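J.: quick one: sequence plus predicted model below, questions after.
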Amino acid sequence: MRTQVAIVGAGPAGLILAHLLHASGIEAVVIERQTRAYVEGRVRAGVLEQGTVDCLTKLGLDERLRREGLRHSGTHLSSDGEDFRIDLEAASGGSCVTVYGQQEVTHDLFEAAEARGLTILFEADEVRLHDIETDRPAVTCRTPAGEHRLDCDFVVGCDGFHGVCRAAIPADILRHFERVYPFGWLGILTERPPVAEELVYASHERGFALASMRSLMRSRYYIQCDMDQRLEDWPDERIWDELALRLGPSLGERLQRGPSFEKSIAPLRSYVAEPMRFGRLFLAGDAAHIVPPTGAKGLNLAVSDVSMLGEALAEYYAERSVAGIDAYSTRALARVWKAERFSWWFTSLTHRFPQTGAFERRMQVAELDYLRTSPRAQAAFAENYVGLPLI
């Protein structure tokens, strides 16, 4: 089989890139290790930056998003139960965020891919990259239909943190930057209305909490917990009690408790791989970087990566110019590191670390108070939260 671009990974990054290339008349084949049902069923982020919404709109993939997504012009922060709101739209100069689950985005992308005739090879095992340092790379894999060899011009690794693509870059070329956080997020989904109309990020002396939502009738809640905790240690009633305490008396009284239908503990890490290009291989999304979910940047960074790469590949095929693809890694990493900084800062501000003593907690409270009272601090927060422009 021959194509122009081979995309490894059918998560949002890989699928959006496939749609971007299709819109530019560029052939692409997507290779995915799992089934479509498995990929669609993964519970992930739900806050879309303005740029992500704009990208989906440009691709004609925003019909259900516009109908069902929840547009948020602000967000709330809480410091030991004292709540304040940041007007994102006013502070950023007009941008907002939209709450629309990654599962819904993925479903829309798959539906449109099927309607547009995009090629996706599911259940691809034994994926191997070949000759990526030459101008004739290839990808081989095995699916239930048999063995495949995909000859191409470029390979794009959108296969996540544990995928094969990043590992194909020689160890003496690739640099790793990582911070593993000493806690995780215990998250639950429940069929109950959200406690507030907008997201609430709570910094409490007992640890972080987040009140989020997936719809007007489905809520997503998180609390910071130690990584040695087990789900069995956290029955629903204990989670509700802890949420009520960390969110504070006003919001705690408004919590509508109910049974959870999904419960998990996720680790937190900051990670960046450099460079994001080697030969004819490009990395995008979680294959190149991970952010703690505090800043809601994971999915959005993936979209900015493939938006830049889609532009560069379109330029290459239209003009035979390599300027865009040569600049991709540097350009993408400039935005990645800014998002990493914001996510690290926001995590450090709102979570309790093992070294957080009385002094460190006072510093967190002071910075939250500065954010509450300073329009300039709120403008900086809003600019990062709604998403920095592509560079």
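T.: Happy to help now that I have it.
J.: going forward, measure contacts between C-alpha atoms and count neighbours the same way
T.: Will do.
J.: name the SS class of the residue nearest to Val322 when sequence neighbours are not counted, please.
T.: Counting by Cα to Cα, 6 or more residues apart in numbering, the nearest residue to Val322 once its immediate chain neighbours are dropped is Tyr316, at 5.8 Å. When classified by DSSP: H, G, I helix; E, B strand; the rest coil, Tyr316 comes out as helix.
J.: what do you get for Leu61?
T.: When states are read from three-state DSSP, the local structure at Leu61 comes out as coil.
J.: who touches it in this structure?
T.: Neighbour list for Leu61: Asp108, Leu109, Ala112 [criterion: Cα atoms under 8 Å, 6 or more residues apart in numbering].
J.: okay, pairing it with this:
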Amino acid sequence: MRTHVGIIGAGPAGLMLAHLLHRKGIEAVVIECRSRQEIEKTIRAGVLEQMTVDLLNETGAGERMMKMGMFHKGIEIRFNGKRHRIDMHRLTGGKNITVYPQHEVLKDLIAARVKAGGEMFFNVSDVRLSDLDSSEPKIHYQNENGEREELICDYIAGCDGFHGPSRQSIPQKIRKEYQKTYPYGWLGILAQAPPSAPELVYAHHEDGFALLSTRTPDIQRLYLQVNPSDSMNDWPDERIWEKLRLRLSADDGWKLIEGPIIQKNIVSMRSFICDPMQYGRLFLAGDAAHIVPPTGAKGLNLAMADVQLLAKALHDYYAAGETERLGRYTAACLRRVWKAERFSWYMTSMLHRHHDSTPFDYQIQLAELDHVTTSKAAAQSLAENYVGLPLELEEPSLSII
């Protein structure tokens, strides 16, 4: 089987890339190790930057999002019992964030792919890549019937996540990886309850960090900072609610609305970047190339930025034989990725309780929280990063400073 672009992975990066390429008349085939049902039912977080919302709408995949999504003009930061609102809409000239779960985005993109008649193969296994530095790179895999398949491509997009085979196919001698593991994890729960607040609440407390988010008018998503070595046996429901009440508490009488916990899990937190994001005719996008801690809400949005750049570069090649954008794909992506990593690190460091910090360190942390909630310039910087920096299609030629 032959195609222009072979896409490994049917997550946000892979499906959006296939959608963008179809709109430009470029043929693509998507392969995925999971089933369609598993992809559409795995509940994941979903805070969308303005750029991602605009992209879904501009490409005809945003109709359900505009009906079901929750549009927030700000976030709230709590510490020392006080509530502070960052008005992102005002500070960024009218930009918002949209709370719309990732699995709903995937449903929309799969539906768009089906409507377009695009090829997708689920439940594949034993995926291998070969001839990446040739004009005919290949993807070898086993289909859901157990038969071996070979997909001959012009280009391959590795959108297969951190554990997929694409990144490992870049020779180790040219692959530089940057990593940071944080000394805490997040315990996340889904609870059947109405919203306790109109917008996301980020809470710093002496006992640890907490985040109040939402999924639907009836399902709420909440997180607690925990030890990454904890197990779910360490966290019965009663203890979870006790810690959430403590860490989210405010001295103005605000109350947390509780309900039955229908899902809970613990995830570790890390930052990761692979440089380069390309080798021969293989291009990485999304979690295959970079991981961010969830505090900055950047993971899905970085994937969407990557594939916009890649789709434009591939269009240059198929429309005019131009490869200049393809050649600088890594540099264009990593400029944005490193800024997102910086912001995610900043939010994580500012909001979490560092139990090995000195009293001096802790007072500096509180001073930073006070600064960002009282200085317009500091709040504006946070807001601009949170709603999403502009997608730079060209290398900046002049500094604005």
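T.: Cool, got the structure. What you are looking at is a predicted structure, and each value in this text was computed from that prediction instead of being measured.
J.: assuming the best superposition, what's their TM-score?
T.: Superposed pair, TM-score by TM-score structural alignment, normalised by the length of structure 1: 0.98. Supporting alignment: 391 aligned residues with a Cα RMSD of 1.1 Å.
J.: can you put the contacts of Leu61 of structure 1 in CSV and add secondary structure and distance to Val303 of structure 1?
T.: As requested, the contacts of Leu61 of structure 1 are arranged in CSV below (DSSP: H, G, I helix; E, B strand; the rest coil; distance: Cα to Cα, whole Å):
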residue, secondary structure, distance to Val303 of structure 1
Asp108, helix, 15
Leu109, helix, 13
Ala112, helix, 17
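J.: which of those does structure 2 keep?
T.: The subset of the contacts of Leu61 of structure 1 whose aligned counterparts are also in contact in structure 2, taking both residues aligned by TM-score structural alignment, their matches' Cα atoms under 8 Å, comprises Asp108, Leu109, Ala112.
J.: could you turn the buried ones of those into a ChimeraX selection?
T.: Burial among the kept ones among the contacts of Leu61 of structure 1 is assessed by 16 or more other Cα atoms under 10 Å; the matching ChimeraX selection reads:
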select :108,109,112
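J.: list just the nearest of the kept ones among the contacts of Leu61 of structure 1 to Ile239 of structure 1.
T.: Using Cα to Cα, Asp108 is the member of the kept ones among the contacts of Leu61 of structure 1 that sits closest to Ile239 of structure 1, with 32.4 Å.
J.: can you tell me the closest non-neighbouring residue to the closest one?
T.: Closest residue to Asp108 of structure 1 apart from its sequence neighbours, by Cα to Cα, 6+ apart: Leu61 at 6.8 Å.
J.: aligned to that neighbour, what sits in structure 2?
T.: Aligning on TM-score structural alignment places Leu61 of structure 1 opposite Ala61 in structure 2.
J.: what about the spatially closest residue to Pro194 of structure 2 that is not a sequence neighbour, distance to Ser349 of structure 2?
T.: Taking Cα to Cα, 6+ apart, and ignoring the residues beside it in sequence, Pro194 of structure 2 has Asp218 as its nearest neighbour in space, at 4.9 Å. Using Cα to Cα, to the nearest Å, one obtains 31 Å as the distance from Asp218 of structure 2 to Ser349 of structure 2.
J.: Pro359 of structure 2 now?
T.: Noted for Pro359 of structure 2: a distance of 15 Å to Ser349 of structure 2, by Cα to Cα.
J.: now swap in Ala18 of structure 2 and tell me
T.: According to Cα to Cα, Ala18 of structure 2 and Ser349 of structure 2 sit 36 Å apart.
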